[in-house]
Structures are given as C-alpha cells and as structure tokens.
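Novice: what shape does this take:
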Amino acid sequence: MRIGYGIDFHQLVTGRDLFIGGVKIPHEKGALGHSDADVLLHAICDAMLGALSLGDIGVHFPDTSADFKDIDSKILLAKSYELIKAEGYSVVNIDASLCLEAPKIKPYVQQMREVIAGILEITVKDVSVKATTTEKMGFVGREEGLVAHAVCLLQKELSE
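Specialist: Just a heads-up that it's a prediction; the model follows:
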C-alpha cells in the first residue's frame, strides 16, 4: 500500500470557464491555467503520482508544452492513472477537499465523484469530495482563487 498527497491552487478570473472535478460549473469566474485548470483533478493527479514518487503533473504535463494547452484535465487524470497502472498499482480510494467561497459545489459533488470514479476504475463510494470556505479570509476568502487537497491510497496488484 502507498499513500499520496496532492495540493493545487488556481487563480480565479473572469472570461474563463470553471471546471472542478471534471464538471463544468456555472460561475462568473473560472480558474486560470495552461490547461482547463481543474484544481481538484490536478490535486488528485499529484496525490497519485506522489504516492509512487513519480514527480508531479508539472513533470509529466509541463505548462511549457503546447500539447497541454487548454487540455481537459480528465485526460491528465487518465494519463496519470495509466502511469500508476504501469507501476502495477491500482487506486483504493480518494479523499479530496476544496477550499472556495463560491460557487457552492454541493449540487455538483455526486457528478464529480462519478467522473473521477469512472476514470480511476473504482466505485463512487471510493471517492470523497468535500468543500469548505475560508470564512472570507485570504485569497480564497476574497474569491481571488481556489485550492484543492487530495489524498489517495494505492495498492500493489498481485501478480499471477
């Protein structure tokens, strides 16, 4: 068994769509980034890669590469999962927390869990997505950005 932790931050700006957990969420601001800037999926990628000491998403999907410009982060999650499987591991579970003031994500959490579970070949019960605010403190409280934390547990697959 291996455990990994990931964290990601993105600035919120007008003129961008907001993607969280592979779901497009209506909001007047979106996350700024080279890809679609899905803070939750990026944190999960980093947690999985970190569990096996494979670096982070910047190593595998650099923001200096045109190949990843505006890429759907679900693709990055799937590619990260392929790297995990190539090492002989599978995902046991994901526990993730979002920090943002707005929008409220409760109506989208089940869909996020389904998207993540589908990509990682686990059940929805194996994916936890929670959210909190920072009580109006800091850059998150001022709605200038958002943060995601993720923990994943991996297990080595038995060879036959």
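Novice: going by C-alpha atoms from here, please, whenever you check contacts or count neighbours.
Specialist: Fine.
Novice: helices or strands up against the strand or helix carrying Leu40?
Specialist: For Leu40, the host element (DSSP states H and E) is helix 39-51. Applying 3 or more CA pairs under 8 Å, 6 or more residues apart in numbering; DSSP states H and E, one finds that helix 39-51 makes contact with strand 2-14, strand 18-20, helix 57-60, helix 73-86, strand 89-99, strand 145-156.
Novice: try 10 Å this time
Specialist: With contacts defined as 3 or more CA pairs under 10 Å, 6 or more residues apart in numbering; DSSP states H and E, helix 39-51 has these neighbours: strand 2-14, strand 18-20, helix 57-60, helix 73-86, strand 89-99, helix 109-120, strand 145-156.
Novice: which of those sits most buried?
Specialist: strand 18-20 (a mean of 23; mean count of other CA atoms under 10 Å).
Novice: what sits against Val39?
Specialist: When contacts are counted by CA atoms under 10 Å, 6 or more residues apart in numbering, Val39 is found next to 7-11, 18-22, 31-33, 45, 73, 98, 146-149.
Novice: so how far is Ala86 from it?
Specialist: Relative to Ala86, Val39 is positioned 25 Å away (criterion: CA to CA, to the nearest Å).
Novice: following up with a second sequence; could you model it the same way so I can compare the two?
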Amino acid sequence: MRIGTGWDLHRLVSARTLILGGVVIPSDKGEAAHSDGDVLIHAIIDALLGSLAKGDIGSHFPDTDPAYKDADSIQLLKKVLTEDLPPHRIENIDTTIILQRPKLRPYIEAIRESLANVLGLELHQVSVKAKTAEGILGELGSGDAVIAQASVLIS
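Specialist: Prediction:
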C-alpha cells in the first residue's frame, strides 16, 4: 500500500468555465490556468504521482509547454493512469474542494460519478467533500479562488 496527497489552487476569473472533477459547474467565474484549470483533477494527479514518488503535475505537464494550453485535465489524468500507475491500482480516493461560491452540494454526486468513471472505481471508493472559507482567508474567502485537496491509497 502507498499513500499520496495533492492539492491545487487557482484564482477565479470571469470569462472562464468552472470545472471540478470533469463537471462543468454553473458560475460567473472559472479557474485561471494554462490548462482547463480543473483544480480537483490537478490535486488528484499530484496525489497519484506522489504515491508513486514520480514528481508532480508540473514536472509531467509543465505550464511552459504550449501542448498543454487549454488541455482537458481529464485527458492528463488518463495519461497518468495509463503510463504511470500500472501495475498499481487505486483503492480509494478522498478529496475536498474549498470554494466560497457557488455552493457545490447539488453537484457532488455528479463529480463523484465523473471521477469514479475516469478512475475506474466504484462510487463507494470516491469521496468528494465541499467546504467554504467562511468568508475569510483573502481571495479564497472573497470567492476569487478555489483550492482542492486529494488523498489516494494505492496498492
């Protein structure tokens, strides 16, 4: 068994789509990023790579490489799953999204289902929690940033 943790942070800006776990969330702001900015997928990629002691998302998909401009984060995750993970398998994943608004409760199950599908897991192996910053913590509390954290257990 091996454990990995990951996290990611992005500013939220207008004229971008908010994507979490491969699910488009209705919002007037989305992640500012070189790729599509899906902070949840990025945290999961970091957790997987960390569990394997294979670096982080930036070392595999650098934001200086034009090939990853506006990249679909699900495709980046699939690359890690096929090229880096074998012969290991994911036992479970636990994630937390910290976002002031919009409220994520209506989207949690869709995000879990999306992640389970991409990761090849059963729904009971995928945890997604959502928290706010309680209106504090600078840009996060003002609704101008989002953070995602992920922990993964592989065998």
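Novice: tm score of chain vs chain?
Specialist: Scored against TM-score structural alignment, normalised by the length of structure 2, the superposed chains reach a TM-score of 0.96; 154 aligned residues with a CA RMSD of 0.9 Å.
Novice: for the residue most central in space within structure 1, give its distance to Glu121 of structure 1.
Specialist: In structure 1, the C-alpha nearest the mean C-alpha coordinate belongs to Leu41, at 1.7 Å (CA atoms, centre = their mean). Leu41 of structure 1 sits 15 Å away from Glu121 of structure 1, going by CA to CA.
Novice: do Asp46 of structure 1 as well
Specialist: 18 Å.
Novice: those two - which one has more neighbours?
Specialist: Neighbour count, other CA atoms under 10 Å: between Asp46 of structure 1 and Glu121, Asp46 has more, with 27 against 13.
Novice: for the more buried one, which non-adjacent residue is spatially closest?
Specialist: Distances taken as CA to CA, 6 or more residues apart in numbering place Gly6 nearest to Asp46 of structure 1, at 4.7 Å, with adjacent residues excluded.
Novice: quick check: that neighbour touching Ala51?
Specialist: Yes. Counting by CA atoms under 10 Å, Gly6 of structure 1 touches Ala51, with 9.3 Å between them.
Novice: picking that back up, what's the mean distance for the helix holding Leu40 of structure 1 versus structure 2?
Specialist: Helix 39-51 of structure 1 differs from its equivalent in structure 2 by a mean of 0.4 Å after superposition (mean CA distance after the TM-score superposition for structure 1).
Novice: quick one, that helix and strand 145-156 angle?
Specialist: Calculated by axes from the mean of the first three to the mean of the last three CA atoms, to 10 degrees, helix 39-51 of structure 1 forms an angle of 40 degrees with strand 145-156.
Novice: run the angle between helix 39-51 of structure 1 and helix 109-120 for me.
Specialist: Using the same axes, to 10 degrees: helix 39-51 of structure 1 against helix 109-120 is 40 degrees.
Novice: gap between helix 39-51 of structure 1 and the chain center?
Specialist: Relative to the centre of its chain, helix 39-51 of structure 1 is centred 6 Å away, using CA atoms, centre = their mean, to the nearest Å.
Novice: ditto for stretch 148-155 of structure 2
Specialist: 11 Å.
Novice: one more: stretch 44-58 of structure 1?
Specialist: For stretch 44-58 of structure 1, the distance to the chain centre is 11 Å (CA atoms, centre = their mean).
Novice: cool, stretch 26-37 of structure 2 as well?
Specialist: Worked out by CA atoms, centre = their mean, stretch 26-37 of structure 2 lies 12 Å from the chain centre.
Novice: what's the answer for stretch 99-114 of structure 1, then?
Specialist: The answer for stretch 99-114 of structure 1 is 12 Å, by CA atoms, centre = their mean.
Novice: straight-line length of it, end to end?
Specialist: 20 Å.
Novice: so where is it in structure 2?
Specialist: With TM-score structural alignment applied, stretch 99-114 of structure 1 matches the range 98-113 in structure 2.
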